[in-house]
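Colleague: have a look at this prediction, sequence included:
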Amino acid sequence: MTTDRAIDTVVYDFGNVLVHWDPRPAFAHLAPAVVDRFFTEVDFTAFNHHQDAGRSLEDGRAALADVDPRWAGMLDAYLDGYPRTLTGLVEGSAELVGELKGRGLRLYGLTNWWAQTFHHAEALVPAVGLMDGVVVSGRESLAKPDPAIFRLLADRFAVDPRRAVFVDDSAPNVEAAAAVGFRAVHFTTTADFRRALRDLGVPVEHETR
């Protein structure tokens, strides 16, 4: 299948698309049962989203203490152990980003990430350095799937969503991007993303290298 508008841009989510992320290794020094209780009691998924959306560390620490004072120190433990949460590059991701760059496509990042921890991605994920620009949710006080953050990226970097592919491992984020006009792809593996790109008329190789 080809589209009526040639794709000239690919917009990447980062976590679990370029690099695997798992928050639990940050707490490797604690008993698993303690970590499980912490994640459940504070609803870590919701807590993380608030931090992704730009909540300050001070307010985040206060939110943990409001649930239970014993959890307030867990934020510092998470920050100290953060490099361990990036558990490895997604297979084939770096090669595909390099190929797209070599083919002259514009590459951007649109990632839900804490402002205070994004420097770890910049240091540990080489593909991040190949992006022509990156929107980090924590720096903008906006987070996916809010449509406003997709529009912010499009405006800031003069991206025409109709000529751009957005890829993310989160189905709600993919749906939000599609609603804004992007050609949105739900990421499962790099090989499947390659196939999706070819279906959209982007001439990438059939196999990861």
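Modeller: It's in.

Colleague: C-alpha only now, for contacts and for neighbours.
Modeller: Will do.

Colleague: quick one: the strands in this structure?
Modeller: 9-12, 19-21, 86-89, 106-111, 133-136, 164-168, 183-186 (DSSP state E).

Colleague: in addition, the following structure is provided for comparison:
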Amino acid sequence: MNIVFDIGNVLIAWDPRAAFRHGFASDAEIDAFLAEVEFYAWNLEQDRGRSRADAIAAAREDHAALLDGYFERFHLTIQDKICETWSLMERLRAKGHGIYGLTNFAADTWPVALRVHPQLGEAFEDVVVSGHEGTVKPEREIYDLLCRRNALSPSDCLFIDDSAANADGARKAGWQAHHFTTPDALRRDLTERGLL
């Protein structure tokens, strides 16, 4: 079996608030700002391949400086590994399973992730980064792309993602999928599937 890992909030905790704490008095204020600027939709366009310059150009003028600062402080948002998931990945590797990565990640911030967590550059037989490919999960193309690039059969792939929509996208592409909530729940599922 080929095990395909999402990265954000599966292997690496992602806390976008951390990039904005210098500018706000509380996380509640940050959340209000993120809602006002529709941060997650804005950020998804970078995951789809939009450049930093175009992202800032698309922002309202009064939001541009804070949003540009997100790129400067991105490293603060990905400080913590989810160590238990990494341990499960290593157990799967030791069992002989293929280990791959499939992530919605901006081309401008992926190199930062590799600097903060060099293990990401060594963990996978291949990793598909959405910002390099111009397509994002849960669109069918990104799942098919990983299979084509690595000559994998979709039915031989198990995808692990913290987004239920992305896990469902994998199933629609013919993969098996696990909607990640906790490492313990993942371990139980992998055990029940006979993969550990």
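Modeller: Nice, I can see it. Note that the coordinates shown come from a computational prediction; the quantities given were computed from them, not determined experimentally.

Colleague: what about the strands of the first structure, which gets the closest to Leu153 of the first structure?
Modeller: strand 133-136 (6.5 Å; CA to CA).

Colleague: counterpart of the closest one in the second structure, which residues?
Modeller: The alignment of strand 133-136 of the first structure onto the second structure (TM-score structural alignment) spans residues 126-129.

Colleague: same question for stretch 95-111 of the first structure.
Modeller: Against the second structure, stretch 95-111 of the first structure falls on residues 87-103 (TM-score structural alignment).

Colleague: can you name the residues in contact with the matching stretch?
Modeller: Stretch 87-103 of the second structure has contacts (CA atoms under 8 Å, 6 or more residues apart in numbering) with 1-8, 123-130, 137, 146, 187, 195-196.

Colleague: what separates Thr135 of the second structure from Asp15 of the second structure, distance-wise?
Modeller: 23 Å (CA to CA, to the nearest Å).

Colleague: neighbour-wise, which of the two wins?
Modeller: Thr135 (20 against 15; other CA atoms under 10 Å).

Colleague: look up how far Gln46 of the second structure lies from the more buried one.
Modeller: 10 Å.

Colleague: over to Gly194 of the second structure?
Modeller: For Gly194 of the second structure, the distance to Gln46 of the second structure - CA to CA - is 37 Å.

Colleague: what of Asp31 of the second structure?
Modeller: 20 Å.

Colleague: more neighbours: these two, which one.
Modeller: Gln46 (23 against 15).

Colleague: quick check: closest non-adjacent residue to the aligned residue in the first structure for that one.
Modeller: Taking TM-score structural alignment, the alignment pairs Gln46 of the second structure with Gln51 from the first structure. Spatial nearest neighbour of Gln51 of the first structure, chain neighbours left out: Trp114 (5.7 Å); criterion: CA to CA, 6 or more residues apart in numbering.

Colleague: count of neighbours near the residue nearest to Trp14 of the second structure when sequence neighbours are not counted?
Modeller: The shortest distance from Trp14 of the second structure to any non-neighbouring residue, by CA to CA, 6+ apart, is to Ile78 (5.0 Å). The local packing of Ile78 of the second structure (other CA under 10 Å) involves 21 other residues.

Colleague: count of neighbours near Val67 of the first structure?
Modeller: Val67 of the first structure: 14 neighbours (other CA under 10 Å).

Colleague: can I assume it is in contact with Glu41?
Modeller: Yes. Contact criterion CA atoms under 8 Å: Val67 of the first structure and Glu41 qualify, at 7.3 Å.

Colleague: how about the helices in the first structure?
Modeller: In the first structure, the helices defined using DSSP state H lie at 32-42, 44-52, 57-67, 74-80, 93-102, 118-124, 137-140, 147-156, 171-180, 190-199.

Colleague: let me know the outermost residue of the first structure.
Modeller: Pro69 (30.3 Å; CA atoms, centre = their mean).

Colleague: how far away is that residue from Val35 of the first structure?
Modeller: Following CA to CA, the distance that separates Pro69 of the first structure from Val35 of the first structure is 15 Å.

Colleague: one more: Ala77 of the first structure?
Modeller: Ala77 of the first structure is 11 Å from Val35 of the first structure, by CA to CA.

Colleague: looking at the two, which has the bigger crowd around it?
Modeller: Val35 (18 against 15).

Colleague: please say which position in the second structure the more buried one maps to.
Modeller: Mapped onto the second structure by TM-score structural alignment, Val35 of the first structure lines up with Ile30.

Colleague: ok, now Arg84 of the first structure?
Modeller: Under TM-score structural alignment, Arg84 of the first structure pairs with Leu76 in the second structure.

Colleague: quick one, what contacts its match?
Modeller: 18-19.

Colleague: check the one 10 residues further on too.
Modeller: Applying CA under 8 Å, 6+ apart, one finds that Trp86 of the second structure lies in contact with Leu11.

Colleague: quick one: neighbours of the closest residue to Val136 of the first structure other than its chain neighbours, just the number.
Modeller: Using CA to CA, 6+ apart and skipping the chain neighbours, the partner closest in space to Val136 of the first structure is Thr111 (5.3 Å). Thr111 of the first structure: 22 surrounding residues under other CA under 10 Å.
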